[in-house]
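Trainee: Task: produce atomic coordinates for the following.
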Amino acid sequence: QRRGLRPRLAGLGSNRLVRQNLVLFAGGLVAGVGGFVYHAIAGRVLGPSLYGDVASLIALYAVFTAPALIMVVVLARYAASLVASGADSSIRYLVVRSSQVTILPTIVIVVAGFALAVPTAQFLHLHSPLPVIWLGFGIAALWQTGIPRGILQGIQNFTGLSANLSLEMIVRCAALSILLAAGLGVTGATISVMAGTAFAYGLGMYTLRAQLGKASVRAPLRSMIGFSLTAAAGTLGIMLLYNLDVILAKHYLSPHDGGIYGSLNKIGTILYFLTLSVSQVLYPRVVEALMRNNHPGRLVAYSAGIVGVLGAGALLVFGVVPGLVVRLLFGPSFIDAETYIFLVGVIGLALSLNNLLVQFFMAAHDRWFIPILWAGVVMLGVSVSLYHGGVGSIVTDVLGTMLALLAALTVRLLFLLPRLQPVVPE
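Mentor: Sure thing, here's the model as predicted:
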């Protein structure tokens, strides 16, 4: 006998994966909206030419925050393993040791911001090198923020993680409005990034106060080193997939077209950030399932379904009212982007699914996805470098790359699923 709609909905409401996704989706939605409000404010106040500076700087920021995201992946996996094996008393040690290890790199990135400000500004055709210096401080702050975020994800405190992600963007947007009103322009846009991440770090450590208040039990961390290479390859690859094109577009296109493409990239990544919570929930759940000898195939199938449903809704809006999307987010001066809105929506959905699969592969400690992912990154860079006749050419380059990569990663998933084995705790 077939079940009715109400029992099915009740079943979904009691599903742990769905509940966790809803909690993190709420925070991710606020963070995602906040991210686009940030770009919308900057675009409307600064105009296409100066906004092109902001878009390329934020793309550069995203690439150089890869170490923070790698740290999140590594710490989340290790924290999830500790909890699953009943060794959660070692969480405090994990936080303290990670903080000690990251102090020196944090100082180095600040110094690099000063040293490389002028050549970076020249390459990106920025109006001033000063924003690059402030960007270095923002990157340093985010590297530290990766520690509490990774632990929160690993121990599956999705409420705390959700609040952390959303409040960072609220603080960033508030700071941006104040600094632009004060006439600080592009420099103010980068200072606001640092303000948001610094707030998120403090909030993250406060959220972990219960774990930090416990007696510290030393845990062997050597196993983290080997996995760090896998996490680095996966995280940096995904970061480049949605930032490399913006940097190259700013280099090859005119200031106006560079700003238009920057706005398209941000609109396309709406789908990525809208569905990012799904992969953030999936990751520790897969680690937990494998350690407890449960097969994670259903988890990845449900997660892909959630991404597909959310993405389809966004694509419907992009296809029906593309002009409204552009005007609401960036204003009438960006109306040249209208033609490409649906295509960049497809790019965003493909990016989301690629990220979901990469997170699954990393949680399963698979390494064969790495050459596939990086072949996609190389394909993206080469195609944009060779074919950049205009905004439309770069959109076509990116769309072809994303779809080809999704097909290749799906083949790898179908090959891997029947061969998955439980993870033996180290």
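Trainee: alpha carbons only for contacts and neighbour counts from here, please
Mentor: Noted.
Trainee: so what does whichever strand or helix holds Gly150 touch, helix or strand wise?
Mentor: Here Gly150 sits within helix 130-154, counting by DSSP states H and E. In terms of contacts (3 or more CA pairs under 8 Å, 6 or more residues apart in numbering; DSSP states H and E), helix 130-154 is packed against helix 16-64, helix 66-84, helix 91-115, helix 117-123, helix 158-181, helix 185-207, helix 255-291.
Trainee: now those in CSV, with distance to Ala219 and mean neighbour count?
Mentor: Shown next, in CSV, are those (distance: least, CA to CA, whole Å; neighbours: other CA atoms under 10 Å):
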stretch, distance to Ala219, mean neighbour count
helix 16-64, 28, 21
helix 66-84, 9, 25
helix 91-115, 7, 16
helix 117-123, 40, 15
helix 158-181, 24, 21
helix 185-207, 20, 23
helix 255-291, 18, 25
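Trainee: want to try CSV for the ones you listed, with distance to Pro220 as columns?
Mentor: Shown next, in CSV, are the helices and strands packed on helix 130-154 (distance: least, CA to CA, whole Å):
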stretch, distance to Pro220
helix 16-64, 28
helix 66-84, 10
helix 91-115, 10
helix 117-123, 39
helix 158-181, 25
helix 185-207, 22
helix 255-291, 17
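Trainee: before we move on, what SS does Asn293 have?
Mentor: The local conformation at Asn293, judged by DSSP: H, G, I helix; E, B strand; the rest coil, is coil.
Trainee: what's in contact with stretch 340-348?
Mentor: The contact list for stretch 340-348 (CA atoms under 8 Å, 6 or more residues apart in numbering) reads 264-265, 267-272, 314-315, 318-319, 322, 392, 395, 398-399, 402-403.
Trainee: hang on, I meant stretch 23-33
Mentor: Taking CA under 8 Å, 6+ apart as the rule, stretch 23-33 contacts 158-159, 161-170, 270, 273-278, 281.
Trainee: What separation do you get for the closest residue to His295 other than its chain neighbours and Pro296?
Mentor: Spatial nearest neighbour of His295, excluding adjacent residues (CA to CA, 6 or more residues apart in numbering): Ala289 at 6.4 Å. Separation of Ala289 from Pro296 (CA to CA, to the nearest Å): 6 Å.
Trainee: Same check on Thr401?
Mentor: 28 Å.
Trainee: Just want to know which of those two has more residues nearby.
Mentor: Set Thr401 next to Pro296 and count neighbours by other CA atoms under 10 Å: Thr401 wins out with 22 against 19.
Trainee: Would you confirm that the more buried one contacts Gly381?
Mentor: No - Thr401 is beyond contact range of Gly381, at 9.6 Å (criterion: CA atoms under 8 Å).
Trainee: Might you report the residue contacts of the closest residue to Val171 other than its chain neighbours?
Mentor: Once flanking residues are discounted, Val171 sits nearest to Gly196: 5.1 Å by CA to CA, 6+ apart. Listed by CA under 8 Å, 6+ apart, the contact set of Gly196 reads 167-172, 175.
Trainee: One more, please, to line up against the first structure:
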Amino acid sequence: MGSVLLVNGGNYLYNLLLGRLLGPEVFAEAALLVTLLLVLSFLGMTFQLATAKFAVLFSGTDWDAFQQLMYKYALGFGMLVGILLFSFAGTLKDVFQTESALLFKTFAAAVPLYFFMSVNRGKYQGHQDFTKLSTTYQTEMWSRLLLTLVLLWFVPVSPSFLVALGIALSFVFGLIPSKFDGKKIFRKISLEASKKKQVVRFMVLTACYEFTQIIINNSDVLLVKHYFDAMDAGLYASLALIGRVVYFVAWMFVMLLLPTVVEKKKNGEATAPVLFKYVSYIAVLSFTIVVACAIFPELIIEIMFGKAYLTMATLLWQYALATSLFAVSNIFAYYFLSLDEYTPVIVSGLLGISQIVLIMFFHANLAIVVQVQIIAMVTLLIAQLIYFAQKNMKA
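Mentor: Sure thing, here's the model as predicted:
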């Protein structure tokens, strides 16, 4: 937990420094790359969570075969995503109104590494080897922060390209520590058909949920970048970054929640107390952050980004509220996912799509963009609570 807080703090510092160094208009492109990184991290979580879950359930030959399968899937999917990003770089340049397509091509080249890294992290998470898990997050974060700053200060080329290069290079460092046992990874071995089906089913459903995460957590920044000018997009990116602090902190509880719930279910123990504990943590944290954003919005924005971003002060607590509602809903969703209950995935998907539709129809100004998200997140949380109540009544 301490390591996750440090990593999130470092990532936050990375974004804050970019915002101050580049100014709102140029920061809009840097924030777009950071958003793409978040999208990639959600896709990578499909591999990480699947590996973490089955690291608890499989052992011996099954575990060796499973590892081999996951690395093959990671390589194949990573190459597919990278090729698609590279091929459509020109289209992405036009859609998001960036100066060059090179930043998308640079990002695309490193994508396969990220999925290998995600499988490694899943192994450490499932086996609760938190020292190695912490190390891989630390090496990725610090290398991205330091390399990007060095590049921006000493290399006189497009800042957005340098940010993309810094992100790409950090994936290489994120592979530390990696221990590939060639005898186990590359020998001819296959997972039993029924178990492979179980793995694929979990991955597909997890991918669906992670896709809803991408929609809910990132669609607003991408749509604002499309509908608004560079200044407004940069201002909104700063608002989103501050408001999402509760989600980033909440993630450390998700990291602990999944293997704990899977282990308790495997042993026939009650899992609801674990959920209640983490929901209470997030609720208290969220309430504190929303209140702080409501009382001291200008102070928070000026400290983090500077006076150039102060026009977003009135919206800060509202965005923090939307993110807080999502963070609590997310704990419920991952809890059910770890128990092989997939209805919340469908609910999240429908609400994620509704959020996009609402923003597409209601984007007269940035305030409306934030407020429609609050409506969508309130609905999502209510739906998750109703589902939880129904499941417990049946039990």
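Trainee: picking that back up, which position in the second structure aligns with the residue nearest to His295 of the first structure?
Mentor: Aligned counterpart of Ala289 of the first structure in the second structure: Lys264 (TM-score structural alignment).
Trainee: my read: its match touches Pro273, true?
Mentor: No - using CA under 8 Å, Lys264 of the second structure is not in contact with Pro273; the gap is 10.7 Å.
Trainee: Which part of the second structure matches stretch 262-269 of the first structure?
Mentor: Stretch 262-269 of the first structure corresponds to residues 237-244 of the second structure when matched by TM-score structural alignment.
Trainee: what's next to the matching stretch, contact-wise?
Mentor: Looking at what lies outside stretch 237-244 of the second structure - CA under 8 Å, 6+ apart - the contacts are 12, 15, 19, 28, 31, 221, 301, 305, 309, 312, 315-317, 319-321, 323.
Trainee: Among those, name the buried ones.
Mentor: Buried members of the contacts of stretch 237-244 of the second structure, counted by 16 or more other CA atoms under 10 Å: 12, 15, 19, 28, 31, 221, 301, 305, 309, 312, 315-317, 319-321, 323.
Trainee: just checking, which of those belong to helices?
Mentor: 12, 15, 19, 28, 31, 221, 301, 316-317, 319-321, 323 (DSSP state H).
Trainee: how about these in CSV, adding distance to Gly182 of the second structure?
Mentor: Below are these laid out as CSV (distance: CA to CA, whole Å):
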residue, distance to Gly182 of the second structure
Tyr12, 37
Asn15, 38
Gly19, 43
Ala28, 43
Ala31, 39
Val221, 42
Ile301, 50
Leu316, 50
Trp317, 51
Tyr319, 48
Ala320, 47
Leu321, 48
Thr323, 43
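Trainee: any idea which of the residues you listed is closest to Val284 of the second structure?
Mentor: Distances from Val284 of the second structure to those, taken as CA to CA, are shortest for Leu321 (12.6 Å).
Trainee: Translate the closest one into the numbering of the first structure.
Mentor: Residue pairing (TM-score structural alignment): Leu321 of the second structure is matched to Val346 of the first structure.
Trainee: repeat for Leu169 of the second structure
Mentor: In the first structure, the residue equivalent to Leu169 of the second structure is Ala195, according to TM-score structural alignment.
Trainee: who's in contact with its match?
Mentor: Counted by CA under 8 Å, 6+ apart, Ala195 of the first structure has contacts 138, 171-172, 175.
Trainee: now do Val370 of the second structure
Mentor: Counted by CA under 8 Å, 6+ apart, Val370 of the second structure has contacts 315, 318-319, 322.
Trainee: Show me the subset of the residues you listed that the first structure keeps too.
Mentor: Compared against the first structure with both residues aligned by TM-score structural alignment, their matches' CA atoms under 8 Å, these retain 315, 318-319.
Trainee: now, among those, which is nearest to Lys105 of the second structure?
Mentor: Closest to Lys105 of the second structure out of these is Tyr319 (31.6 Å), distances taken as CA to CA.
Trainee: sorry, back to before: Ala407 of the first structure: which of the contacts of Gly196 of the first structure is nearest?
Mentor: The closest of the contacts of Gly196 of the first structure to Ala407 of the first structure turns out to be Met169 (CA to CA; 33.2 Å).
Trainee: Can you tell me what the closest one aligns to in the second structure?
Mentor: By TM-score structural alignment, Met169 of the first structure lines up with Met141.
Trainee: wait, what's in contact with its match?
Mentor: Met141 of the second structure is in contact with 7, 10-11, 170, 174, counting by CA under 8 Å, 6+ apart.
Trainee: need the residues you listed in JSON lines with distance to Lys93 of the second structure, can you?
Mentor: Listed next are those as JSON lines, based on distance: CA to CA, whole Å:
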{"residue": "Val7", "distance to Lys93 of the second structure": "30"}
{"residue": "Gly10", "distance to Lys93 of the second structure": "28"}
{"residue": "Asn11", "distance to Lys93 of the second structure": "25"}
{"residue": "Ser170", "distance to Lys93 of the second structure": "23"}
{"residue": "Gly174", "distance to Lys93 of the second structure": "27"}
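Trainee: For those residues, which ones persist in the first structure?
Mentor: Compared against the first structure with both residues aligned by TM-score structural alignment, their matches' CA under 8 Å, the contacts of Met141 of the second structure retain 7, 10-11, 170.
Trainee: any idea how far Phe388 of the second structure is from Val119 of the second structure?
Mentor: In this structure, Phe388 of the second structure and Val119 of the second structure are 30 Å apart, going by CA to CA.
Trainee: Look up which helix or strand the alignment partner in the second structure of Ala232 of the first structure falls in, please.
Mentor: Using TM-score structural alignment, the partner of Ala232 of the first structure in the second structure is Ala207. Assigning secondary structure by DSSP H and E places Ala207 of the second structure in helix 193-227.
Trainee: Compute the inter-axis angle for that helix and helix 230-243.
Mentor: Here the directions of helix 193-227 of the second structure and helix 230-243 differ by 130 degrees (axes from the mean of the first three to the mean of the last three CA atoms, to 10 degrees).
Trainee: Which other helices and strands does helix 193-227 of the second structure contact?
Mentor: Against helix 193-227 of the second structure (3+ CA pairs under 8 Å, 6+ apart) you get helix 2-57, helix 230-243, helix 343-361.
Trainee: By how much does the shortest one deviate from the first structure on average?
Mentor: With both structures laid over each other, helix 230-243 of the second structure and its partner residues in the first structure are 1.1 Å apart on average (mean CA distance after the TM-score superposition for the first structure).
Trainee: Tell me how far that helix lies from the chain's centre.
Mentor: The chain centre lies 18 Å from the centre of helix 230-243 of the second structure; the measure is CA atoms, centre = their mean, to the nearest Å.
Trainee: again, but for stretch 229-238 of the second structure
Mentor: From the chain centre to the centre of stretch 229-238 of the second structure is a distance of 21 Å (CA atoms, centre = their mean).
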